[in-house]
Structures are given as C-alpha cells and as structure tokens.
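**Student:** Pasting a predicted model and its sequence here:
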Amino acid sequence: MFGCAGCGAVLTAAVSEVALPVHWTDAHWETLHPPLLEAGCYAVDPEPYGPPWRQEDEVGASEAAERGWFAPFGALSYGPTGTVLLAPGDLRGTRLILERAAGYCMGIDGRDGPNLACVGCDLPVATRMDDCGCWQVVLLDPEAVVRLPAPPELPVMDWTELLATDALWHRLSAFRDIPAGAALAQVVVAAGGEPVEAAPGPVAELLGRTLGALMPAGEGAKRLDLAGPGFGERAADLVLVPVHPQTGEVWQPRGGAVPVPTDAALWSELAFPPHRTRLPAVGGLPAGAERDDPLPPHPAYPIGPSHAAFRHTLARMPAVREPWLRAIYDRGW
C-alpha cells in the first residue's frame, strides 16, 4: 500500500507485489493496450525512469555500462529508480493535472511528467498513461510516495498452484511478440554463437525462422525445446522455462540443459496451447439461428518475436559486447 509523501493520504489499496512484466519494455504503435497489471497488484521497476534524459553521445560507453546498458539504445533515463506500477483502476485520491494531460491521439502518454496530483495536498504523485502505443498503467513517483502499513500480501503460489488456477495466463493476445523477442535474445546469448535447432511444434513456429536468420548454419546445432512444471523435460541443450509471475524466479531444470527464462504467460501458451474447437466441414446452423460461440483462437497472421524487445533485452546483457553478438545486435533480421 502506498500513500502521498506530502499528506499521507492513501493512494492505492494494491497490496500484492508481482514481478515486473517483461512486456513493459515494448508496445505496439497506434494500438490501444489493456492494463499492464491485474487489479490489486503492483510491480516495481528497478531501472531509472523518466526525465532527465541524456543522449548516447553525451554519456559514453563506460558510463552507460555502469547504468546497465551495454549497447547503444537511444537516450538514457537519469530519473529515479523504484517507480511503482499499478493498474489505473487501483488508484484513488488523485486529480488530473490538465496542463500535463498531453497525448498523441487517444489518451495521455505522460510526456509532460507526473500528471496526477494528490487531492489532499496537490503534490504531483503519479503519471497515468493510456494513449495508443502505451500500456494502460499508473506510475507512482518514488520520490513523492511512501509505503504505508498494509494487510498481508497474497501468499506466493508454487508452480502446481499456478498451473491449477490458470494464474500463468495473461491477456497477451497479439502482444505475445514482445515476450517472444525477449526470450529470443536469451536464446541467442545462451547459444554462444553456435547453430540452434528449434524443436518442431510451437517453439519452431514462434522462433525457428528468426533463429535461422540470426544464427549460423551447420552441424552440431544446439536443440531448443520446452521444459517446466507440469510439462517435464525433453532431451535438449537449451530449454525455454517459465519465470514465476510473482517472484521473478526462473524455473530450474534438473537435467543438464541450459534454462532460458521466458515470460510465464508465453511459456504456458507454448507448453499448453489453447484448445481449438474443430468445426464441422459440412452442415450449418438452422435457418434463423445465430452463432453465439467464439471463433477458434487462430491468429489472423503468424506472430513472430518483436525486434524492439529483442534489441532492448540484448542491450541490457553484458554479452552483447562480444563481437559476434554485437554484429547480430546491429544487423537484426
């Protein structure tokens, strides 16, 4: 629970901390997004966020590396760390600062800094974002809020509970390319510059073509497959494994495969694909009847990994300074 640092007023009743969603790092331009987080939850961004910003040529490679950036990736934030992220519906006791409510076309994008003020003392405490190309989220300014005594957080579920309650699922929908791009970067680093062969099925459908374009061809390719709770382990050199959505811990295989951390929602879609209804090839509904069942969840077009999320993830990994990997970072696909 968090309150205003100026007057102590309660700003949110969200009490359950979760891992920062990996899809926070990217978005789809000119597309309305759902809330980033579920109601009642909050996440903390350990990276600097917001102004002031400094360009790459002002910072230099050494200083950028000290701040966790190991390849060029636009301007760097020198704002505060520890920004608290909430679902917009979990905020209370604030008003919109109208002169800071600018956006692109469908909402507010936070370009002018904190745009929500405490109704008790008028201190700017948060930034709401809901424009196209933005996840719907409220960002609490860590320098303007304080932690308040709160009820106990929800207990951390083990993997069995997560699978049984469908807690691994999230409304990724067309946005699954973002965690896929982050997972792809982890695979490329784990492969160490050697060829990679994706196991036939969902893994090959999602990453196979891009891995073929990025990695060298040849014999002795490292096999990439899935492993995880309720799924087991297969013979592979690299395995996509889920990241716990509450704690951020990576599921560890017991065999000798190298674990590749993957967003839990994306992993669950790969390991346990949604049921796809089989429609009859002949026949139809009676005259005058209207269908009320949803269509099978077939995507309108193949979804591949996000290039932006791939580069963002690589830029935060020291291995990108190796010549072979920096060449991939610069070239892309």
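**Tutor:** The structure has been received and is ready for your questions. Numbering: from 1, shown residues only.

**Student:** contacts and neighbour counts: CA atoms only from here.
**Tutor:** Fine.

**Student:** in the protein, which spans are helices?
**Tutor:** 56-59, 61-66, 159-164, 177-191, 202-203, 209-214, 264-271, 307-315, 323-331 (DSSP state H).

**Student:** Can you lay out those helices as TSV showing distance to A5?
**Tutor:** Supplementary listing: these in TSV, determined by distance: least, CA to CA, whole Å:
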stretch	distance to A5
helix 56-59	32
helix 61-66	30
helix 159-164	36
helix 177-191	35
helix 202-203	47
helix 209-214	48
helix 264-271	35
helix 307-315	33
helix 323-331	42
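
**Student:** between the ones you listed, which one is nearest to E143?
**Tutor:** Comparing these by their distance to E143 (CA to CA), the top pick is helix 61-66, with 22.4 Å.

**Student:** What residues sit buried inside stretch 321-333?
**Tutor:** Of the residues in stretch 321-333, L325, R326, I328, Y329 count as buried by neighbour count, 16 or more other CA atoms under 10 Å.

**Student:** now stretch 169-178
**Tutor:** W169, H170, L172, F175, R176, D177, I178.

**Student:** Those into JSON lines, with extra columns for distance to L140?
**Tutor:** Compiled in JSON lines, the buried residues of stretch 169-178 are given as follows (distance: CA to CA, whole Å):
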{"residue": "W169", "distance to L140": "26"}
{"residue": "H170", "distance to L140": "23"}
{"residue": "L172", "distance to L140": "24"}
{"residue": "F175", "distance to L140": "24"}
{"residue": "R176", "distance to L140": "26"}
{"residue": "D177", "distance to L140": "27"}
{"residue": "I178", "distance to L140": "24"}
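
**Student:** From those residues, pick the one nearest A61.
**Tutor:** Distance to A61, by CA to CA, is smallest for I178 among the buried residues of stretch 169-178, at 26.3 Å.

**Student:** Verify the stated contact: the closest one with S306.
**Tutor:** Yes - counting by CA atoms under 8 Å, I178 sits close enough to S306 to count as a contact (5.1 Å).

**Student:** picking that back up, looking at the helices of the chain, which is closest to Q252?
**Tutor:** The stretch from the helices of the chain with the least distance to Q252 (CA to CA) is helix 159-164; that distance is 11.7 Å.

**Student:** Just give me the neighbour total for C7.
**Tutor:** Residues near C7, counting by other CA atoms under 10 Å, number 14.

**Student:** how far away is it from R321?
**Tutor:** When CA to CA, to the nearest Å is the yardstick, C7 and R321 sit 47 Å from each other.

**Student:** A265 contacts L172, doesn't it?
**Tutor:** Yes - because the distance of 7.4 Å satisfies CA under 8 Å, A265 is recorded as touching L172.

**Student:** Kindly provide the distance from V239 to Y42.
**Tutor:** Summarising the geometry, the distance separating V239 from Y42, computed by CA to CA, is 29 Å.

**Student:** here comes the other one, which I'd like you to weigh against the first:
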Amino acid sequence: MACVACGLLVATRIDDCSLWQAVWLAPNAVRRLPVEGSDAGLLSWADLLAEGAGVPPPEPIAPWGEPFRASDRWHWSPQWVAAAGQALAHLLVASEGQAVAVQDGLTATMFQRALDTWLPTGRPTRRAVLAGPGQPARTADADILFVPSHPQTGKAWTPAAPASLVPLPFGVWLRLVVSEPQLPVPASGSIPDGVLRDDPPTPRVHDVFQFDWEVFHRTLTRLPAVRTPWLREIAERFTQ
C-alpha cells in the first residue's frame, strides 16, 4: 500500500480468502495522530477487563457464500493458532531447555503436546501458569508466566516480582483466565438489561490443536536466545 500524495510505500495488506485479513503499517513510514472526535486515551488494564473483549477459541466453518447453520463444523480460531505459535517460541526460550508443565485446561491444550515433544521429560520441571491484572497471586512457585499484551501498545503486563514472561494477545489471554459465562437457568421471555443471554455454550473443537508453524519459526529466529545450540536445532528443522 502506498501514500496517494507521494507514492511512499507505507503498509502491506493481506487480503486473501485463505488468510487472516490485515494491514501491517511500516513503522518507519507512518506516525500516530489523534483524530477529532475519537477517544485517543490509553486504556488501563482495569478498563480492558471491564470491556471483556475476549476472542473465542473456535470459529464455525460455513459453506462459502452461505449463512452459518448449527450443523456446520467448528475449528480453532486463526487468532488463537497464530497467538500460540508466537507464545510457544517465547515459552521454549523461558524453559531454558528443561521440562515445562503447563496448568491444566485450554492452556495445556495449546502448548503441552509441543513441549513434551521438544523438551526432555522428568525433573527438574519448570511450571508455567497464567498471570496478569485482576488475577489472584498464585505465582509464587511458578517459573514462567503467561501474561497479556496491551492491545494498544503491544507491551506485556509486568508483575511486581521478576519472572520469565510469555506474552499472549489480550483477547486470547482473557478467554484463558475467564470462563465463558453461562446462565444456570435459561431465561424466558424478553431479556432485561443486565441479564446474560441464555445462548448455548460455544461448541467444542474436536480437532487436535495445531499452532501456526510459520509464526512460531519467524518469532523464534528473531529472539536472541535462538543462538543456543538446542534452540538453533529446532529452528533449523523449519528451513530444511
């Protein structure tokens, strides 16, 4: 993408039916300016938690050009697949070549199988848990923390005590720490303000979770720790 006035290349646009559509701005060619009438303020972590804008793990696969039906198949969200690829690279670096145990649940579904494949088994084992704003302090015995990245700045949440951090997009992190709300009893009639909808829970995905290999390799090769022999060996597997 180029500037209309001067022709300078300012961004790259991905617009393909088989890829996640996005526009990537060139940081050396653009700068942020406030727009009149818009709220340019930086949201705090408390504001983000109050908004609750999480990214659902699954997405439906509907026939092309047809509306979604309840019988359509579901698969893992491309945002989750890409986020896992990026986070896995940081997770391997944080492991320092030791076995890593990820807390049970969806987090283990995303990472544990790959960790068990590439890292040695047995003790000593490093423990990786979720941490971040609004979460209880259960990280005293944890070696690695999954933390959210701020959607406006891209900076990872930082705990008071130093730790090895593995950043995740805020929307993905939020769905890992906050369960999908469901009503214990379905509501009847019209739904008043302040009452959760009684929609059925999001269907589960039965396919094995596969992270984005390209994102993983691109992230790993840009981390300084990739120079260590065991990480360099993993990175070289993707170039052969």
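**Tutor:** Noted; the coordinates are in hand. The model shown is predicted, which means the values in this text are computed figures rather than measured ones.

**Student:** After superposition, what is the TM-score?
**Tutor:** Comparison of the two superposed chains (TM-score structural alignment, normalised by the length of structure 2) gives a TM-score of 0.71, and 204 aligned residues with a CA RMSD of 3.5 Å.

**Student:** list the contacts for the residue nearest the centre of structure 2?
**Tutor:** In structure 2, the C-alpha nearest the mean C-alpha coordinate belongs to A83, at 3.6 Å (CA atoms, centre = their mean). Counting by CA atoms under 8 Å, 6 or more residues apart in numbering, A83 of structure 2 makes contact with L168, P169, V172, F211, D212.

**Student:** export those to a markdown table and tack on neighbour count and distance to Q112 of structure 2?
**Tutor:** Written out in a markdown table, the entries for those read as follows (neighbours: other CA atoms under 10 Å; distance: CA to CA, whole Å):
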| residue | neighbour count | distance to Q112 of structure 2 |
| --- | --- | --- |
| L168 | 23 | 16 |
| P169 | 24 | 19 |
| V172 | 20 | 17 |
| F211 | 23 | 12 |
| D212 | 18 | 15 |
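
**Student:** Just the closest of those to S44 of structure 2, please.
**Tutor:** For these, the minimum distance to S44 of structure 2 (CA to CA) is 15.2 Å, reached by P169.

**Student:** so where in structure 2 does stretch 204-223 of structure 1 end up aligned?
**Tutor:** Alignment of stretch 204-223 of structure 1 against structure 2: residues 108-127, by TM-score structural alignment.

**Student:** Can you list the residue ranges for strands in structure 2?
**Tutor:** Counting by DSSP state E, residue ranges of the strands within structure 2 are 11-14, 22-25, 58-61, 73-76, 99-102, 125-130, 144-149, 164-169.

**Student:** In this structure E194 of structure 1 contacts P216, no?
**Tutor:** Yes - in this structure E194 of structure 1 lies within contact range of P216 using CA under 8 Å: 6.5 Å.

**Student:** okay, the two: which has more neighbours?
**Tutor:** Residue environment comparison for E194 of structure 1 versus P216 gives the larger neighbour count to E194, 16 against 13, counting by other CA under 10 Å.

**Student:** Map the more buried one onto structure 2.
**Tutor:** E194 of structure 1 maps onto Q98 in structure 2, with residues paired by TM-score structural alignment.

**Student:** Quick check, its match in contact with P120.
**Tutor:** Yes - using CA under 8 Å, Q98 of structure 2 is in contact with P120, at 6.3 Å.

**Student:** who's in contact with the nearest residue to G54 of structure 2 once chain neighbours are set aside?
**Tutor:** Using CA to CA, 6 or more residues apart in numbering and skipping residues adjacent in sequence, the residue nearest G54 of structure 2 is G171, 4.0 Å away. By CA under 8 Å, 6+ apart, G171 of structure 2 lies in contact with A53, G54, V55.

**Student:** Of these, which ones are shared with structure 1?
**Tutor:** Counting by both residues aligned by TM-score structural alignment, their matches' CA atoms under 8 Å, the contacts of G171 of structure 2 that remain in contact in structure 1 are G54, V55.

**Student:** With V93 of structure 2 as the reference, name the closest of the strands of structure 2.
**Tutor:** Put simply, out of these the one that sits nearest V93 of structure 2 is strand 164-169, at 9.1 Å, with distance taken as CA to CA.

**Student:** That closest one vs structure 1, average offset?
**Tutor:** In the superposition with structure 1, the average deviation recorded for strand 164-169 of structure 2 is 1.5 Å (mean CA distance after the TM-score superposition for structure 1).

**Student:** just the angle between that strand and strand 125-130, please?
**Tutor:** Computed with axes from the mean of the first three to the mean of the last three CA atoms, to 10 degrees, the direction of strand 164-169 of structure 2 lies at 30 degrees from that of strand 125-130.

**Student:** now strand 164-169 of structure 2, how far from the centre of its chain.
**Tutor:** Its chain's C-alpha centre and that of strand 164-169 of structure 2 lie 9 Å apart, by CA atoms, centre = their mean, to the nearest Å.

**Student:** Where does that strand end up in structure 1?
**Tutor:** Per TM-score structural alignment, the counterpart of strand 164-169 of structure 2 in structure 1 is residues 258-263.

**Student:** For that stretch, give me every contacting residue.
**Tutor:** Contacts to stretch 258-263 of structure 1, defined as CA under 8 Å, 6+ apart, come from residues 21-22, 179-180, 182-183, 186-187, 190, 237-243, 245, 250-253.

**Student:** go with 7 Å
**Tutor:** Applying CA atoms under 7 Å, 6 or more residues apart in numbering, the contact partners of stretch 258-263 of structure 1 are 22, 179, 183, 186-187, 237-243, 250, 252-253.

**Student:** What subset of those residues is buried?
**Tutor:** Applying 16+ other CA under 10 Å to the contacts of stretch 258-263 of structure 1 flags 22, 179, 183, 186-187, 237-243, 250, 252-253 as buried.

**Student:** right, and the pair among the residues you listed with maximum separation?
**Tutor:** Pairwise distances across those (CA to CA) peak at 24.0 Å, for the pair V22 and D237.

**Student:** Identify, from the contacts of stretch 258-263 of structure 1, the entry nearest to E66 of structure 1.
**Tutor:** In terms of CA to CA, no member of the contacts of stretch 258-263 of structure 1 lies closer to E66 of structure 1 than Q186, at 20.9 Å.

**Student:** Please give me every residue in contact with the closest one.
**Tutor:** Shown here is Q186 of structure 1, whose contacts under the criterion CA under 7 Å, 6+ apart are V260.

**Student:** how near is the residue nearest to D198 of structure 2 when sequence neighbours are not counted to W173 of structure 2?
**Tutor:** Closest residue in space to D198 of structure 2, ignoring its immediate chain neighbours: P186 at 5.3 Å, by CA to CA, 6+ apart. Distance of P186 of structure 2 to W173 of structure 2, given as CA to CA: 28 Å.
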